[in-house]
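A.B. asks: with the input below, show me the fold.
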Amino acid sequence: MALKVKLVKSSAGSSKEMLDTIRGLGLKKFGDERLVKDTPSNRGLVFKVKHLVSSEVVQQEAPAPKRRKPRKIVARDRARAKAAQG
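C.D. replies: As a prediction, the model looks like this:
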């Protein structure tokens, strides 16, 4: 099970704490929707900004977050591959 969270009101004028909470839910701009795992911590984040977001429980599973390598590591790997080829 997951929570479907949507930013339905503008975050303009909100405190830094609320902006961080919205960012922690993965919402960036007005109208964004995300599926997050239905955990007590995520429910707490939603409760904190309940006047800015709408949420509903859905039967889908939340997608696993994609992990990206840091830019420095990607550049290093490319350089090593290039050196190995030629």
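
A.B. asks: every contact and neighbour count from this point should use C-alpha atoms.
C.D. replies: Will do.

A.B. asks: list the buried residues in the helix or strand containing residue 19.
C.D. replies: In the assignment (DSSP states H and E), residue 19 maps to helix 16-24. If you call a residue buried by 16 or more other C-alpha atoms under 10 Å, then helix 16-24 has these buried ones: 18-19, 21-22.

A.B. asks: another one to check against the first:
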Amino acid sequence: MRDLKKIRDRAVLAAVKLVLEQLETADTLEAIPELRKLAGASGFYRIKVGDYRIGLSISDGVLECVRCLHRRDIYKRFP
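C.D. replies: Now for the predicted structure:
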């Protein structure tokens, strides 16, 4: 994901990578911590990691990481 290259804070980057690993091992959406459905956007979710948000989409049962941006930018560029 190209957005990860722009994160300068190593602690935040490590936390984001940990969340991405949790996404790979989760069997259901309920097993993913801090996952919230976006209001007004069908099939889109977000996970908070400090001041950053990971934007996710789900279609045909496949969860895809779309964006990882600062909270001031994520809702302008996602979904």
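
A.B. asks: TM value for the aligned chains?
C.D. replies: After superposition, the two chains reach a TM-score (TM-score structural alignment, normalised by the length of structure 2) of 0.34; 47 aligned residues with a C-alpha RMSD of 3.6 Å.

A.B. asks: picking up where we left off before, quick check, nearest of the buried residues of helix 16-24 of structure 1 to residue 40 of structure 1?
C.D. replies: Of all those, residue 21 has the smallest distance to residue 40 of structure 1: 14.3 Å, by C-alpha to C-alpha.

A.B. asks: setting aside sequence neighbours, what's the nearest residue to the closest one?
C.D. replies: Nearest residue to residue 21 of structure 1 in three dimensions, chain neighbours excluded: residue 45, at 6.1 Å (C-alpha to C-alpha, 6 or more residues apart in numbering).

A.B. asks: cool, and residue 55 of structure 1?
C.D. replies: Nearest residue to residue 55 of structure 1 in three dimensions, chain neighbours excluded: residue 5, at 4.5 Å (C-alpha to C-alpha, 6+ apart).

A.B. asks: quick one: buried residues of the longest helix along structure 2?
C.D. replies: What stands out as the longest helix in structure 2, according to DSSP state H, is helix 10-25. Neighbour-count burial for helix 10-25 of structure 2 flags 12-13, 16, 19, 23 (criterion: 16+ other C-alpha under 10 Å).

A.B. asks: in TSV, list these along with distance to residue 76 of structure 2.
C.D. replies: Shown next, in TSV, are these (distance: C-alpha to C-alpha, whole Å):
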residue	distance to residue 76 of structure 2
12	21
13	21
16	20
19	22
23	24
